[in-house]
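K.L.:
Sequence and predicted structure below; questions after.
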Amino acid sequence: MGEPSHEATATVHGDEGEEPAGAAAMFANDRASQHLGITVDDHGPGWAQCSMTITEIMTNGHDITHGGYVFLFADTTFAMACNYPGSITVASGGDIDFLKPTFMGDHLIAHGREVVKQGRSGVYDVEVRRGDEIIAVYRGRSRTLPPPKPTTTSP
C-alpha cells in the first residue's frame, strides 16, 4: 500500500535506536491513508506532495469519486505538511471545495503548503490535481499539541 518516500522517513536518533519523526511517524501509523494507496511523494517543513489513484471502491452511485475520499486525500497531504519533527500536530478544522468530478482510474496529485503558522496554530492550503486540472481545493487549520508532561514513577 502507500509508503512514504525516502524524504518522508526522517528519523529521530535516541538512546533506543531510530524512530520515525514528524510526518513520517504519523504516516507510519496512518492505516486509513495506507489502505487507500496514498503515497507521500515528498515533503519538508511546511509542505508536502502526495498521490493517489481512484479505485472502484472509491466511486459513488453516479460513478464519480465519493467526495469523502477526495477530502481524506487532501487532509492526509495537509497532515504531512504540518507535522514537523518533534511535534504532534492535529487538524482543528478543514474545508474543501470540489471543482470537478474524478473517476475510477484517475491519478490525483495533491500539493500542500503552509500559509501561516503562529504559535501552535497554522493554516495550510492543498490543491488536488488531475494532470493540469485543479479538481479540489482544501484549507486546513492545525493545532500543535503541547509536549507531553513527563511521567513520574514512584520508587
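P.N.:
On my side now, so go ahead.

K.L.:
can we go C-alpha only for contacts and neighbour counts from here?
P.N.:
Fine.

K.L.:
How far off centre is stretch 123-132?
P.N.:
Its chain's C-alpha centre and that of stretch 123-132 lie 12 Å apart, by CA atoms, centre = their mean, to the nearest Å.

K.L.:
Contacts for that stretch, please.
P.N.:
Applying CA atoms under 8 Å, 6 or more residues apart in numbering, the contact partners of stretch 123-132 are 74, 77-78, 81-82, 102, 106-117, 134-142.

K.L.:
Which members of those are positioned in helices?
P.N.:
Judged by DSSP state H, the subset of those located in helices is 74, 77-78, 81-82.

K.L.:
Neighbours of Gly14, how many?
P.N.:
Residues near Gly14, counting by other CA atoms under 10 Å, number 8.

K.L.:
Tell me the spacing between it and Pro20.
P.N.:
Separation of Gly14 from Pro20 (CA to CA, to the nearest Å): 11 Å.

K.L.:
now swap in Lys117 and tell me
P.N.:
Look at Lys117 and Pro20: by CA to CA, they are 23 Å apart.

K.L.:
Check it against this one:
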Amino acid sequence: MKIDHYARHLGIAVQNFGNGDATATLRVGPEHLNPHGTAHGALMLSVVGAALAAAANNETHSGVVSSIHIDYLAPAHEGDELVATASVGERLAREDIFVVRLTKAGEDVPVARASGRATRRDR
C-alpha cells in the first residue's frame, strides 16, 4: 500500500487493510484540540477517512472515495485513543458503500458514525 502522508502527519496509524476492512487509530494530543478543548471535528473526520480509504484499496483495486457523511455523537478529549473501523456495508457493481464507526479504545460507545462511497478501479 502507498503511504498516506496526510494521515502520517496527523499521527494516524492504519492497520488491517485490504478485503474491504481497515482500522485507523490516533491518540488525541493538544495539537488536535479545538477552542472548546475537545478533538477537532476535522481530526475525527480524518481518522474516519483514513480507515475508509484503506478499506477501499487492496492489491487489485484502487478505491477512489467520492463521499463521506459523518455524524458526531460524542466529544473526544486529549489523551483519548480514537479507533475507526471501516467495513463494506454494500458492494455494488463498480463501487462500495462503507460503514465506519469511531470509538475510544477500550470502549464500545461511538464517538462518531460515518458512511462513505468509493469507486473501484483496477490497478
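P.N.:
Sure thing, it's come through. Predicted model only: the values in this text are computed from it and were never measured.

K.L.:
For the two chains, what TM-score is obtained?
P.N.:
The pair, once superposed, lands on a TM-score of 0.91 when counted by TM-score structural alignment, normalised by the length of the second structure; 121 aligned residues with a CA RMSD of 1.3 Å.

K.L.:
quick revisit: more neighbours: Lys117 and Pro20 of the first structure, which one.
P.N.:
Neighbour count, other CA under 10 Å: between Lys117 of the first structure and Pro20, Pro20 has more, with 18 against 15.

K.L.:
residue contacts, the residue most central in space within the second structure?
P.N.:
For the second structure, the residue nearest the mean C-alpha position is Val48 (2.1 Å; CA atoms, centre = their mean). By CA under 8 Å, 6+ apart, the contact set of Val48 of the second structure is 24, 84-86, 100-102, 114.

K.L.:
Neighbours of Arg129 of the first structure, how many?
P.N.:
Neighbourhood size, Arg129 of the first structure [other CA under 10 Å]: 20.

K.L.:
nearest spatial neighbour of the residue in the second structure that Asn60 of the first structure lines up against, skipping sequence neighbours?
P.N.:
Correspondence of Asn60 of the first structure to the second structure, assessed by TM-score structural alignment: Asn34. Excluding its sequence neighbours, the residue lying closest to Asn34 of the second structure (CA to CA, 6 or more residues apart in numbering) is His40, at 4.9 Å.

K.L.:
Can you report how many residues lie near the one you found?
P.N.:
Per other CA under 10 Å, the neighbour tally for His40 of the second structure reads 19.

K.L.:
can you check Ala79 of the first structure too?
P.N.:
25.

K.L.:
separation between it and Ile109 of the first structure?
P.N.:
From Ala79 of the first structure to Ile109 of the first structure the distance is 15 Å (CA to CA).

K.L.:
The residue nearest to the centre of the second structure -> the first structure?
P.N.:
Matched to the first structure by TM-score structural alignment, Val48 of the second structure sits across from Ala74.

K.L.:
Could you do Arg117 of the second structure as well?
P.N.:
By TM-score structural alignment, Arg117 of the second structure lines up with Arg141.

K.L.:
Quick one: the strands in the first structure, in order.
P.N.:
Using DSSP state E, the strands of the first structure run over 11-14, 17-20, 39-44, 47-53, 89-98, 107-118, 121-130, 133-144.

K.L.:
Please name whichever of those strands is nearest to Ser33 of the first structure.
P.N.:
Smallest distance to Ser33 of the first structure across the strands of the first structure (CA to CA): 8.1 Å, for strand 39-44.
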